[in-house]
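>>> Kindly generate the corresponding structure for this input.
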Amino acid sequence: MKKRIIIAFMALCTAFASVPAMAADTNGTAQETRKENRNGKEEYSDVSVLTGEPITPELASQRPIAVMYPIDKAAQPQYGLSNVDIFYEMPEEGNMSRQMGILQDWQNLERIGNIRSIRSYFVYEALEWDPIIIHYGGPIDYTIDILTRKDVDNLNGVGGPLGGDYGCYYRIPAGSRSEHTAYTDAAHIKSAMEKAGFSAEHRKKYYNKKHFLFAAKANKLTQYADSMPAEVVDMSGCFPVTKSALKYNEKDGKYYKTLYGKAQCDAATGEQMTFDNILIQRASWEPRAEGSSYLRVFVESDGKDGFYITKGRMIHVTWAKGEGNDYKPTVFYDDKGKEIRLNKGKTMIFVVKDTDSFSVDGLTYEPDDHHTLTPEYVTEKEARLAEEFDEDEVTEDYSEEE
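The predicted structure is shown next:
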């Protein structure tokens, strides 16, 4: 019986990869926090810093969790993904990547994980949201300085010098010591926070209420003459093992996430991950030490360029993060230097090496190159001509060709 259930679930996720998944009836698993007025109607009198969507004041004041999700094929699917508001994917050693979810509404989740180790640059990204960091260890030499700071609240599943677990985690199956078997849930996290003395509400000293700018109405990027179509986002050039990608669904205006060529689904709901915004953030990087496979990815202050993708279109952007305060938000600007406005909803953030390439709608974007976007769009033919001739010799205008 158990074998049949597993096979059925795998078939369900495979189907989701080719056809946009319908939102499952979660019966409260992917929770909405609400309160009712005297007429029985929901009242949302605050706005989420993560999504720009209406939420209750109680939820707005609650600290989110930053969960380290492994991306290994054997670790899929995972619990809690339906509640992820901001999803990061960043490189790690061995051409692999790792993912971190920022969850605002987590207090009723019955299972979260599985959970894996963290890298220092994930911590720096997480701090922008003043979260409780949920992780299962990490390379001590390269994370101890940041994780042992008094302002950083983390629950470390392996205990030791990187911080205690305070009873936060358990194994499935019980007693297992193998990877991909560590989990937690809302009750365990709340209990561990109390034992550790962590604040359940945002800390005024560190919390930044202003992060993304959100558009009042749908931002289709039509105000940018050089915006380009962007329906298929293929990140396999940056993440060759996982082949992380997204595909746009015009019917609901969302991008559907795939991993290893299959839909990336929440194990609890069967629901495929979808996003309203995609940010591709190029970053400088270097090996931690000569001969080391561990990386340092400069997300703290070293601004470079990137792309913003939403509603089937894309623009080139730059990003910057103010120095001297790890809790300051990363800010994204258009090519005129104006801060961009995201659409309300969930956001996928790819932080990629500035030496890697990726493709959008079949057009490859090489390192430090954004193809000088034009209203008529850059064609593969134009790109080939640029390689064959010196720039001064290319006199014909191919910008009108399809």
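
>>> contacts, neighbours, all on C-alpha from now
Noted.

>>> what's near enough to touch His211?
Residues counted as contacts of His211 (C-alpha atoms under 8 Å, 6 or more residues apart in numbering) are 49-50, 329-331.

>>> quick one: which of these is nearest Asn208?
Proximity of the contacts of His211 to Asn208, judged by C-alpha to C-alpha, is greatest for Pro329, which lies at 7.6 Å.

>>> Please report how far the closest residue in space to Asp153 that isn't next to it in sequence lies from Val123.
Nearest residue to Asp153, sequence neighbours excluded (C-alpha to C-alpha, 6 or more residues apart in numbering): Ile132, at 5.4 Å. Ile132 is 10 Å from Val123, where distance means C-alpha to C-alpha, to the nearest Å.

>>> Next: Lys257.
Distance from Lys257 to Val123, by C-alpha to C-alpha: 23 Å.

>>> same deal with Lys321?
Counting by C-alpha to C-alpha, the gap from Lys321 to Val123 is 14 Å.

>>> In terms of packing, which of those two has more residues around it?
Taking neighbours as other C-alpha atoms under 10 Å, Lys321 and Val123 compare with Val123 leading, 22 against 18.

>>> Now do the same contact list for that one.
Val123 sits in contact with 133, 146-147, where contact means C-alpha under 8 Å, 6+ apart.

>>> hang on, Glu125 in a helix?
Yes - assessed by DSSP: H, G, I helix; E, B strand; the rest coil, Glu125 belongs to a helix.

>>> any idea how far it lies from Phe214?
Glu125 is 20 Å from Phe214, by C-alpha to C-alpha.

>>> try Gly303
Taken as C-alpha to C-alpha, the span from Gly303 to Phe214 is 21 Å.

>>> What of Glu387?
Taking C-alpha to C-alpha, one finds Glu387 at 39 Å from Phe214.

>>> These two: which has the busier surroundings?
Phe214 (19 against 9).

>>> correct me, but that one touches Lys344?
Yes - applying C-alpha atoms under 8 Å, one finds Phe214 in contact with Lys344, separated by 6.0 Å.

>>> intersection of neighbour lists for these two?
Joint contacts of Phe214 and Lys344 (C-alpha under 8 Å, 6+ apart) are Gly52.

>>> could you pull out the helices for the protein?
2-18, 57-61, 120-127, 140-147, 186-196, 380-388 (DSSP state H).

>>> quick one, which of the ones you listed is packed in tightest?
helix 120-127 (a mean of 21; mean count of other C-alpha atoms under 10 Å).

>>> could you list every residue that touches the residue positioned nearest the centre of the chain?
The chain has Phe87 as the residue nearest its centroid, 1.9 Å off, counting by C-alpha atoms, centre = their mean. By C-alpha under 8 Å, 6+ apart, the residues touching Phe87 are 99-102, 347-349.

>>> Looking at those residues, which are in strands?
Applying DSSP state E to the contacts of Phe87, the entries found in strands are 99-102, 347-349.

>>> who's in contact with the nearest residue to Pro139 once chain neighbours are set aside?
Of all residues not flanking Pro139 in the chain, Arg119 sits nearest, at 7.1 Å (C-alpha to C-alpha, 6+ apart). The contact partners of Arg119, by C-alpha under 8 Å, 6+ apart, come to 92, 138-139, 142-143.

>>> structure for this one too, so we can compare:
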Amino acid sequence: MAMLLSACSEQAEAPVETDPPPLATMAPSAAPSASPTPIVPAFTAPLTGKGVQGPIDARPYLVMINNHPKARPQSGLGSADLLYEVLAEGEVTRILAVFQSQPLTGAIGPVRSIRPYFIDLAKSQDAIMIHAGGSPDGYAQLSKEKLNHLDEITNAGSYFWRDKSRKAPHNLYTNLEKLAAGIDRKGFETSQQGTVRSYPFIQGDSAQPAGSAATTLDVTFLLKSYKVSYRYDSGAQRFMRFINDEPHTDLNDGKQLAADNVVVLEAPHRVLDDAGRRSVDLSEGGKAMLFQRGKAREVQWKRSAVDDPIRLYDGATEAALYPGQTHFLIIPDKPGLGERLQFG
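Model (predicted):
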């Protein structure tokens, strides 16, 4: 786990600034100099595209984060490489936070339980799963496939803690140090085997995305009383996240969550039982909308195999992401994007 902790602590090297030449050395008739070529980092993080000081092949952690109103604001979400948001039981969503390359010394949580389609997303990133409990089908899959996971209830309780300022089950936390210790104790493989999961990223800050203007977007998963919104901040060149029109913040630093890329995709959902547990098909692909730098365009999401992450395609070409954090919002295909997504 030293590799993961090292990767999390490393920062991109800043470009070296140089003073311009004295005016006396410049010929009066000289044409204006061209804009400097952007410095491309020698190494970039696979899931964010941000510069790092060395290659990263560490397996990420995928942490199941409680998104009940009593669990907000959560801790650590602003430091994740990726966020997935998807329905759990009934009308409640869960946020799955993927940690691989960004530094974080604070808490992560509140942590909640696992489901088979959460496991599917973890396998797509070759991630070690972090959770507290699970559905019967989720536990059965973990056992049958012998998947690497830390569960506060069954195998890793000492690597979590309860915060007395909140009531259970909205008060269970962990951090990267405890997770590293638990994974080391379990002897889990910490490096990705074979090809490291990554995305294509846009190089050059001046590059503009295709699509139509879209500075606001609102997503309703099921309940009209629960709305996720993003508002584009042109200064930061990021989409700021809101829940029910209130800023969604990270408890660790009080900062509002923001995304450099927002993906809203539809997938088949099926309710399995009276408790509202679901099956979500994340293998077949389908329609999606990609929001970047105040623009929106329709794309297709696809997965080539169970160990390949969700990818976005514009025709035959994989759509590139802007470096930074990406949010994937997964909604039911019925009624789908036409009813559940509003933007403009």
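
>>> what ranges do the strands span in the stretch 101-250 of structure 1?
For the stretch 101-250 of structure 1, strands defined by DSSP state E, counting those that start in this stretch occupy the ranges 112-113, 132-135, 154-156, 170-171, 182-184, 213-214, 228-229, 232-234, 245-249.

>>> Of those, give the one that comes closest to Tyr294 of structure 1.
strand 132-135 (17.3 Å).

>>> Give the buried residues for that closest one.
132-135 (16 or more other C-alpha atoms under 10 Å).

>>> quick check: it aligns to which part of structure 2?
Mapped onto structure 2 using TM-score structural alignment, strand 132-135 of structure 1 spans residues 128-131.

>>> Quick check: that stretch compared with structure 1, mean distance?
Taken over the aligned residues, the distance from stretch 128-131 of structure 2 to structure 1 averages 1.3 Å (mean C-alpha distance after the TM-score superposition for structure 1).

>>> how far does that stretch sit from the chain's center?
Centroid separation for stretch 128-131 of structure 2 versus its chain: 15 Å, with C-alpha atoms, centre = their mean, to the nearest Å.

>>> if I pick Gly345 of structure 1, what's in contact with it?
51-53, 85, 275-277.

>>> List of residues touching the match of strand 132-135 of structure 1?
By C-alpha under 8 Å, 6+ apart, stretch 128-131 of structure 2 touches 59-64, 111-114, 119, 122, 148-152.

>>> likewise stretch 177-193 of structure 2?
1, 4-5, 57-59, 105, 126, 148, 150, 156, 159-160.

>>> Show me which pair in those is furthest apart.
Farthest apart among these - using C-alpha to C-alpha - are Asp57 and Phe160, which lie 25.5 Å from each other.

>>> quick check: longest strand of structure 1.
strand 313-321.

>>> what's that one in contact with?
By C-alpha under 8 Å, 6+ apart, the list of residues contacting strand 313-321 of structure 1 reads 220-221, 224, 226-231, 281, 299-309, 328-335, 370.

>>> start and end residues in structure 2 for that strand, please.
Going by TM-score structural alignment, strand 313-321 of structure 1 lines up with residues 295-303 of structure 2.

>>> Distance from the chain centre to the matching stretch, please.
Put simply, stretch 295-303 of structure 2 sits 16 Å off its chain's centre (C-alpha atoms, centre = their mean).

>>> can you check stretch 310-330 of structure 2 too?
With C-alpha atoms, centre = their mean, you get 12 Å for stretch 310-330 of structure 2.

>>> now swap in stretch 61-75 of structure 1 and tell me
Chain-centre distance of stretch 61-75 of structure 1: 10 Å, with C-alpha atoms, centre = their mean.

>>> do stretch 31-49 of structure 1 as well
26 Å.

>>> what about that stretch, how long is it end to end?
18 Å.

>>> how about that stretch: buried residues?
33, 44, 46-49.

>>> In strands only, show me those residues.
46-47.

>>> Let's have the buried residues of stretch 31-49 of structure 1 in TSV, adding distance to Ala74 of structure 1.
TSV is the format used below for the buried residues of stretch 31-49 of structure 1 (distance: C-alpha to C-alpha, whole Å):
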residue	distance to Ala74 of structure 1
Thr33	32
Tyr44	39
Asp46	39
Val47	37
Ser48	33
Val49	33
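
>>> Just give the closest residue to the equivalent of Asp151 of structure 2 over in structure 1, not the sequence neighbours.
Residue pairing (TM-score structural alignment): Asp151 of structure 2 is matched to Asn156 of structure 1. Nearest non-adjacent residue to Asn156 of structure 1, counting by C-alpha to C-alpha, 6+ apart: Asp165, 4.7 Å away.

>>> got it, and Leu213 of structure 1?
Leu213 of structure 1 sits nearest to Arg341 (C-alpha to C-alpha, 6+ apart), 4.9 Å away.

>>> What lines up with the one you found in structure 2?
In structure 2, Arg341 of structure 1 lands on Ala320 (TM-score structural alignment).

>>> Tyr260 of structure 1 too?
Taking TM-score structural alignment, the alignment pairs Tyr260 of structure 1 with Asn244 from structure 2.

>>> same check, this time on Gly80 of structure 1
For Gly80 of structure 1, the residue aligned by TM-score structural alignment is Gly76.

>>> cool, Val47 of structure 1 as well?
Using TM-score structural alignment, Val47 of structure 1 pairs with Thr44 in structure 2.

>>> Its match touches Glu13, doesn't it?
No - Thr44 of structure 2 is not in contact with Glu13 according to C-alpha under 8 Å; the separation is 10.9 Å.

>>> Could you tell me which residues touch both of the two?
Counting by C-alpha under 8 Å, 6+ apart, the residues touching both Thr44 of structure 2 and Glu13 are 51-52.

>>> ok, back up a step: what's the farthest-apart pair in the contacts of Phe87 of structure 1?
Farthest pair in the contacts of Phe87 of structure 1, by C-alpha to C-alpha: Gln99 and Thr347, 13.1 Å.

>>> neighbour count winner among the two?
Set side by side, Gln99 of structure 1 and Thr347 show more neighbours around Thr347, with 24 against 20, by other C-alpha under 10 Å.

>>> any idea what sits nearest the more buried one, other than its immediate chain neighbours?
That would be Asn277: by C-alpha to C-alpha, 6+ apart, it lies 4.6 Å from Thr347 of structure 1.

>>> do you know how far that neighbour is from Ile140 of structure 1?
For Asn277 of structure 1, the distance to Ile140 of structure 1 - C-alpha to C-alpha - is 34 Å.

>>> ok, now Phe16 of structure 1?
Taking C-alpha to C-alpha, one finds Phe16 of structure 1 at 39 Å from Ile140 of structure 1.

>>> which non-adjacent residue is nearest Asn249 of structure 1?
Nearest one to Asn249 of structure 1, counting by C-alpha to C-alpha, 6+ apart, is Tyr255 at 6.1 Å.
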